[in-house]
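[1] this one's sequence-less:
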């Protein structure tokens, strides 16, 4: 069976640590979508490590890690990540596998991403400029180069053909930046990529299932950034929800078991787009400061706000979440009063659903108020030790989102997780 861990907000929920925490219980960890726009932060031997493409189970020597066909892969970033992993004494060549069907990000994809975002002006979506969108566009446009193509005799001509297509688009954007250095680095990384374990991904993962292996599917970004169900057009270019596991790895829906949804105890968002509970005051600044809310991939300061239970219930519904993991609960330790959004007011009408388009009219959050716990919870180990006000806060969330909070993260370290 396949269990899934994914984000329930706009990404940055702390999935890397959670996957790392659960990984010892699984024999296979698989990334099913996204690309190097994701940044999963882990702490290994007390050192901070940010993985962008390699599954977060890589630091567990006995786990198999696979990058699935739903991912778009940048060979340059992958090579750098492998070097970082190797510096910790991990033999990535032994337990890292990549699907032949995984699409490759080219230097011109990055250039197109940059050129497109620059031209949007005030309408920027907050792209990480990693080439993700253009790479997925070539996938749906049936022009993409896949990892398996790197071994084919026609790879060079295929690359040149796609590059020329991209160059015409770049000319329309008046993009004149010299990317020759990017290309040199790219082809060097391609040769490195070809030395890794390249497999027929869907057969590989189903073979693991048939052997009875415990598999953990790892998602990137968050449910509210899903291309279909997120806050369009301020979304990513892939399906970040649990349904993406099936198409991103090649497994049947009947193999999906538990879906672990990860949410912060509050909300954050990087880049543009709607954010009903955003706080542009001292509370928002305090959340950013205490939570160290800066993008793992971009370094950009995150927008911060109270937890949005309308969006959280929606995310649990479309993912079929069976267990919720609440992260960064300790960030709320110093707050005397807390708030949780339980409905939206749009054009004077109060609603409890996420509208299909959140940009058409201003959204006013309607809040439920809670007393803070004003207690340092970072050293707590047992659920029975949680402050009463914190237990009340969690109990309300449990009931509202129709999914149980089963784990609470109370600090950045792997062992700082309380089972409820």
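    Alright, I've got the coordinates. Values in this document were obtained by computation on a predicted structure and should not be read as measured data. Numbering: from 1, shown residues only.

[2] all contacts plus neighbour counts: C-alpha atoms, from now on.
    Will do.

[3] which SS class is residue 29?
    strand (DSSP: H, G, I helix; E, B strand; the rest coil).

[4] That one contacts residue 218, doesn't it?
    Yes - contact status for residue 29 versus residue 218: in contact at 6.9 Å, counting by Cα atoms under 8 Å.

[5] In terms of neighbours, single out the busier of those two.
    residue 29 (31 against 27; other Cα atoms under 10 Å).

[6] Let me know the distance separating that one from residue 213.
    For residue 29, the distance to residue 213 equals 11 Å [Cα to Cα, to the nearest Å].

[7] joint contacts of the two?
    Residues within reach of residue 29 and of residue 213 at once, by Cα atoms under 8 Å, 6 or more residues apart in numbering: there are none.

[8] List the buried residues of the strand or helix carrying residue 115.
    Assigned by DSSP states H and E, residue 115 belongs to helix 107-120. Residues 107-117 are the ones in helix 107-120 that count as buried (16 or more other Cα atoms under 10 Å).

[9] Adding distance to residue 254, write the residues you listed out as TSV.
    What follows is the buried residues of helix 107-120, written out as TSV (distance: Cα to Cα, whole Å):
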residue	distance to residue 254
107	38
108	39
109	35
110	37
111	40
112	39
113	37
114	40
115	42
116	40
117	40
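
[10] okay, now the one to match up with it:
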């Protein structure tokens, strides 16, 4: 049962799209198991760049079946627009499968997300405003709309009425907004039904039968470990579980079927949105990382906050995900620094702390303890093997591997599909 989980080991934006695409030609299914169009993957194939939000990166691999699992929340307009955009560029999207149990992001979920974030002011979370959190809240409160509901108008109408009974009270009385009409929402959602029908499937059955038939299935997480609703830097997190356990619940497979868990690490650290970030840089080094690394959010368009590599976070990701391997991305961005700081521990109230503090207050006050590693100036983008890297770049990779607690099996030395050094095969 060759099932692999591939996920972000930091705050997201580590380069999961490239890693998934790299494996896409060798796997039979790529499954997105959580999140929504608040995630973004950039995949570069030749001279073509693809920005994906809802679709699994495997959609760019002709022999692969891309799957949107039950744990994903789906904005139908975004999904159809993304499919249309790929079709116009000659990408075959006909093999896509969409779980009938995935929850729909409704227009009122988006409205609630935006007005709530504005209302919070300085206490805002930094959401993308795309309705992700409110949709997951509806799911937990058992008033959510699922894909399968689009095919029963009576049930759909009842569910929308139940949801708007409360939400319209909040919108009109608390936020001074106009009430949302039930009929308008139902009509809009029903308009998507036939357009989505060719893709809707019992994806739990499909995935498990694939594993029973020795097919290779790759489970692809959005965001990253430190944005996990349970294990991230709460409350500055997403509303789902990007960690490895989320693959089981978000796709409907048992944990005994997972054979490998691959964490994607950027050679430095970035974060989008609010929340603590111990190694964040506010100087010319931070600006250089942002500029050279092209650190702008695929989904939000916001500049990413940039900082040095944080080994404390990497060790934590190894532990909570049970990581077997790392894929280190964007090593080429660090070319040109004479010395490269790496955070090996935190100082909190005068104490040295080498593991991620469980206390939110402690993490907010954590100051990085750095170890300086020698840099390199040689261009590494053409390196095809580990031995092709400059000695200092090799030493940097080995140091990160030792500090992070799992072997580094691949290294990204550029944005292209072929700009990767594979040390150990993932399959």
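    Happy to help now that I have it. Everything quoted here is computed from the prediction, not taken from an experiment.

[11] still on that earlier bit, what's the following helix or strand after the helix holding residue 115 of the first structure?
    helix 132-140.

[12] mind checking how far that following helix is from the chain centre?
    17 Å (Cα atoms, centre = their mean, to the nearest Å).

[13] how close does residue 22 of the first structure get to residue 29 of the first structure?
    Taking Cα to Cα, one finds residue 22 of the first structure at 10 Å from residue 29 of the first structure.

[14] where do the contact lists of residue 29 and residue 218 of the first structure overlap?
    With Cα under 8 Å, 6+ apart, residue 29 of the first structure and residue 218 have common neighbours 55-56.

[15] Can you state the residues of the second structure onto which stretch 250-269 of the first structure aligns?
    The aligned range for stretch 250-269 of the first structure in the second structure is 252-271, by TM-score structural alignment.

[16] ends of the matching stretch, how far apart?
    First-to-last residue span, stretch 252-271 of the second structure, Cα to Cα: 30 Å.

[17] likewise stretch 215-223 of the first structure?
    End-to-end for stretch 215-223 of the first structure, by Cα to Cα: 21 Å.

[18] Just the residues contacting that stretch, thanks.
    So stretch 215-223 of the first structure is contacted by 1-13, 19, 23, 26-35, 38, 55-56, 208-209, 229-230, 236, 240-241, 245, 315 (Cα under 8 Å, 6+ apart).

[19] State the span of the second structure onto which it is aligned.
    By TM-score structural alignment, stretch 215-223 of the first structure lines up with residues 217-225 in the second structure.

[20] quick one: the strands in the stretch 301-427 of the second structure?
    305-307, 309-310, 325-329, 339-348, 351-353, 367-374, 408-412, 420-422 (DSSP state E, counting those that start in this stretch).

[21] Now mean neighbour count and distance to residue 255 of the second structure too, for those strands, in a markdown table please.
    Compiled in a markdown table, those are given as follows (neighbours: other Cα atoms under 10 Å; distance: least, Cα to Cα, whole Å):
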| stretch | mean neighbour count | distance to residue 255 of the second structure |
| --- | --- | --- |
| strand 305-307 | 24 | 34 |
| strand 309-310 | 26 | 29 |
| strand 325-329 | 26 | 17 |
| strand 339-348 | 20 | 31 |
| strand 351-353 | 14 | 32 |
| strand 367-374 | 17 | 35 |
| strand 408-412 | 24 | 23 |
| strand 420-422 | 21 | 27 |
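
[22] Would you reformat these as CSV and include distance to residue 125 of the second structure?
    Putting these into CSV (distance: least, Cα to Cα, whole Å) gives the following:
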stretch, distance to residue 125 of the second structure
strand 305-307, 15
strand 309-310, 22
strand 325-329, 27
strand 339-348, 24
strand 351-353, 26
strand 367-374, 22
strand 408-412, 31
strand 420-422, 35
